[in-house]
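K.L.:
predicted model and sequence below, questions to follow.
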Amino acid sequence: MRAAGTGAPAPASPAHTSPTPSGTPSAGAAKPLAGRVVAIDPGHNAHNFQHTAEINKPVKVGNGTKECDTTGTSTDGGYAEADFNLDVAHRLRALLTAQGAKVVLTHDGDRPWGPCVTDRAETGNRTKADVALSIHADGAPVGRRGFHVILPGRVDEGGADNGPIVAPSRRLGEDLRDAFQRVTGSARSNYIGRGTGLDTRTDLGGLNLSTVPKVFIECGNMRDPKDAALLTSAKWRQKAALGMAEGIDRYLE
């Protein structure tokens, strides 16, 4: 999730494997998410580094201002977080759609930059999503490993009021954490959350401005070689998507 530096060359990406809806209902089975709307936000944009003026423009997030968007991070081998996020988002969309959900993405790799964090929040709000999830990977020092889920803290200022979604977002976050850990086998973060796998923040516009239950997930640390080996694996990314889908299923039961 951390910015990798705006002047870096475009990172190369490993070959993407088409998402396969493993673990989804078979043909003719009941679709448990029929009628549900899920908003998926693939964090960042692989072309943001080419549009520094646009992404550095400040936007209002209730309790202050933030950059419109950031570049995100990458592995030492050049696999961009933005590419990871979008790949997992596609896999998750396939899984949820197979269960009957209507899935909306904040972007689908079809924009030159962004969108801004304000627009990312608005996608879930406008579609009245039952759940909104922002997918990321972290950029911490080597040795800091594992995943964590970011929950919204209470913000009621500057036109933002996320009070009604704080409690349901925590339930969503707990369900997502438990399912993600079970399916992927990944450990909870050893550097954020004190072993809970949860972190509450009030500095993220995507959470401050949301009017629907929403969390972020940091799937691992791209700067750590052991975590990076997982994040660059298509097989593991499918497990990550399945863990997210099962967490959303559990929350919506």
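P.N.:
That came in fine, so what should we check first? Numbers count the residues shown, from 1 in each chain.
K.L.:
contacts and neighbour counts: CA atoms only from here.
P.N.:
Noted.
K.L.:
which residues of the chain fall in helices?
P.N.:
Defined through DSSP state H, the helices belonging to the chain, from first to last, are 52-55, 81-98, 117-126, 163-184, 205-208, 225-231, 234-252.
K.L.:
out of those helices, which is the most enclosed?
P.N.:
Per-stretch averages of neighbours, counted by mean count of other Cα atoms under 10 Å, single out helix 205-208 among the helices of the chain, with a mean of 29.
K.L.:
which residues does it contact?
P.N.:
The list of residues contacting helix 205-208 from outside it, by Cα atoms under 8 Å, 6 or more residues apart in numbering, reads 60-62, 66, 117-118, 120-121, 151-155, 160-162, 202, 214-215.
K.L.:
the same query, at a cut-off of 7 Å, please.
P.N.:
For helix 205-208, the external contacting residues (Cα atoms under 7 Å, 6 or more residues apart in numbering) are 61-62, 117-118, 120-121, 152, 155, 160, 162, 202, 214-215.
K.L.:
then stretch 146-156?
P.N.:
63, 161-163, 166, 169-170, 173, 177, 186-190, 197-202, 207-208, 215-221.
K.L.:
circling back: among the helices of the chain, which comes closest to residue 136?
P.N.:
Nearest to residue 136 among the helices of the chain is helix 81-98; the distance by Cα to Cα comes to 5.7 Å.
K.L.:
same for the closest one, what does it pack against?
P.N.:
Using 3 or more Cα pairs under 7 Å, 6 or more residues apart in numbering; DSSP states H and E as the contact criterion, the secondary-structure elements in contact with helix 81-98 are strand 37-42, strand 131-138, helix 234-252.
K.L.:
then this one, side by side with the first:
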Amino acid sequence: MSNGSTPPAPRRRLRGTLLVVVAAVAVVGLGGWLVWRSPGAGGEPPRAGGISGHGTGHRPAGEDGGHGSRGSGPGKGQGSLRGKVVVIDPGHNPHNRDHGREIARQVDIGNSRKECDTTGTSTDDGYAEASFTLDVARRARTLLQKAGAKVVFTQDGDRSYGPCVDKRAAIGNRAHADAALSLHADGSAAGNRGFHVILPARVTAGPADTAAIVKPSRRLGERLADRFHAITGSARSNYIGDGTGLDVRSDLGGLNLSTVPKVFLECGNMRDPKDAAQLTDARWRQKAARGITEGITDFLEH
């Protein structure tokens, strides 16, 4: 064993050999990179995330958003109704009962004259239709606004009475609504159960002309009935509409005087104990709002 300070000759030769090998690898690597970057040899490097310039890459999970019960398909998320106007007409008014003379005034609905408004019905234990319609309307407004829609109310409990049925139609017309919905609950006999949607008939008389809205209103009503049934679990009416949940009428000023697609939704029968149990349940009313929102969304997106 040597004890001098000069390294043995073989170690110097090994170090020199390694330096030559490293330099050669660097030159070869640089040359390959230059060839790969050349115009005819493979194009640009891939973009971060794997999404090409034509948008064909996979989106991150959940990017499209969507309604909770419907999955996350395109167009179902927040903002899918951006630019759309929805008018919601909460039927009656909690203060109508204090303004009997005012709401009894007759107004022109085209083919006849009817009362300005009515007090509406109630459950046997006193839950008023006007309170029900406002609650569901406000819940639906929140969901529709989350989807990007502009929501206009005909009344929000902020009027002393009404407005009259002709004014309710006029509010939707002035707003150029893409869809309008009047919310109600029925006051039929016990045993009559389920919801139904009222569609406008063809009426052309006086200030009424529904010719342009009959077909789109039917589509709105059909979508609404389908989604309302699916989300709430409520049956279609067993006493109106022959099992379809759809009814056509020509005696409602809110429909006769509308120039935009519009329907009425009778959410159930307040005088039937089983229906009343649903209508008075806040959790069910939230489902009703979801069904309404999804029905309107289906109509506006197709």
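P.N.:
Great, that's in hand. Owing to the predicted nature of the structure, the values given are computational and were not obtained by experimental measurement.
K.L.:
could I get the TM-score for this pair?
P.N.:
Both chains were compared after superposition, and using TM-score structural alignment, normalised by the length of the first structure their TM-score is 0.89; 230 aligned residues with a Cα RMSD of 1.4 Å.
K.L.:
if we can go back for a sec, now distance to residue 111 of the first structure too, for the helices of the first structure, in CSV please.
P.N.:
Rendered in CSV, the data for those read as follows (distance: least, Cα to Cα, whole Å):
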stretch, distance to residue 111 of the first structure
helix 52-55, 12
helix 81-98, 12
helix 117-126, 13
helix 163-184, 28
helix 205-208, 18
helix 225-231, 24
helix 234-252, 23
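K.L.:
and those: which comes nearest residue 143 of the first structure?
P.N.:
Between residue 143 of the first structure and these, the tightest spacing by Cα to Cα is seen for helix 225-231, at 8.6 Å.
K.L.:
what's the matching range in the second structure for the closest one?
P.N.:
Following TM-score structural alignment, the partner segment of helix 225-231 of the first structure in the second structure covers residues 273-279.
K.L.:
average distance between that stretch and the first structure?
P.N.:
Compared with the first structure after fitting, stretch 273-279 of the second structure deviates on average by 0.3 Å (mean Cα distance after the TM-score superposition for the first structure).
K.L.:
name the surrounding residues that touch that stretch.
P.N.:
The contact list for stretch 273-279 of the second structure, computed with Cα under 7 Å, 6+ apart, reads 123, 193, 268, 269, 270, 284, 285.
K.L.:
so the fourth one touches residue 187, yeah?
P.N.:
Yes - A contact is recorded between residue 269 of the second structure and residue 187 when judged using Cα atoms under 7 Å, the distance being 5.6 Å.
K.L.:
more neighbours, these two?
P.N.:
residue 269 (29 against 18; other Cα atoms under 10 Å).
K.L.:
skipping its backbone neighbours, what lies nearest the more buried one in space?
P.N.:
Taking Cα to Cα, 6 or more residues apart in numbering as the measure, residue 269 of the second structure lies nearest to residue 186, with 4.6 Å between them; neighbours along the chain are not counted.
K.L.:
same deal with residue 187 of the first structure?
P.N.:
Nearest in space to residue 187 of the first structure, with sequence neighbours left out and distances taken as Cα to Cα, 6+ apart, is residue 146 at 5.1 Å.
K.L.:
what's the counterpart of that neighbour in the second structure?
P.N.:
When the two structures are superposed using TM-score structural alignment, residue 146 of the first structure falls opposite residue 194 in the second structure.
K.L.:
what about that match, neighbour count?
P.N.:
Taking other Cα under 10 Å as the neighbour definition, residue 194 of the second structure ends up with a count of 24.
K.L.:
closest one to residue 39 of the first structure among the helices of the first structure?
P.N.:
Comparison of the helices of the first structure against residue 39 of the first structure by Cα to Cα identifies helix 117-126 as nearest, at 5.3 Å.
K.L.:
so the closest one corresponds to what in the second structure?
P.N.:
Counting by TM-score structural alignment, helix 117-126 of the first structure corresponds to residues 165-174.
K.L.:
quick one: the matching stretch to the first structure mean distance?
P.N.:
Superposing on the first structure and averaging over aligned pairs (mean Cα distance after the TM-score superposition for the first structure), stretch 165-174 of the second structure comes out at 0.5 Å.
K.L.:
quick check: stretch 137-146 of the second structure compared with the first structure, mean distance?
P.N.:
Comparison of stretch 137-146 of the second structure with the first structure after fitting gives an average deviation of 0.2 Å (mean Cα distance after the TM-score superposition for the first structure).
K.L.:
list the contacts of the closest residue to residue 224 of the second structure other than its chain neighbours.
P.N.:
What sits nearest to residue 224 of the second structure in space, not counting adjacent residues and going by Cα to Cα, 6+ apart, is residue 295, at 4.0 Å. Neighbour list for residue 295 of the second structure: 223, 224, 227, 228 [criterion: Cα under 7 Å, 6+ apart].
K.L.:
now check the first structure for the residue matching the second one.
P.N.:
This means residue 224 of the second structure. In the first structure, the position corresponding to residue 224 of the second structure is occupied by residue 176, as judged by TM-score structural alignment.
K.L.:
closest one to residue 136 of the second structure out of the contacts of residue 295 of the second structure, please.
P.N.:
residue 228 (12.6 Å).
K.L.:
which residues does that closest one contact?
P.N.:
Going by Cα under 7 Å, 6+ apart, the list of residues near residue 228 of the second structure reads 288, 291, 292, 295.
K.L.:
next one: residue 166 of the second structure
P.N.:
Here residue 166 of the second structure is in contact with 109, 253, 254, 257 (Cα under 7 Å, 6+ apart).
K.L.:
which residue in the first structure aligns with the second one?
P.N.:
I take that to be residue 253 of the second structure. Per TM-score structural alignment, residue 253 of the second structure is aligned with residue 205.
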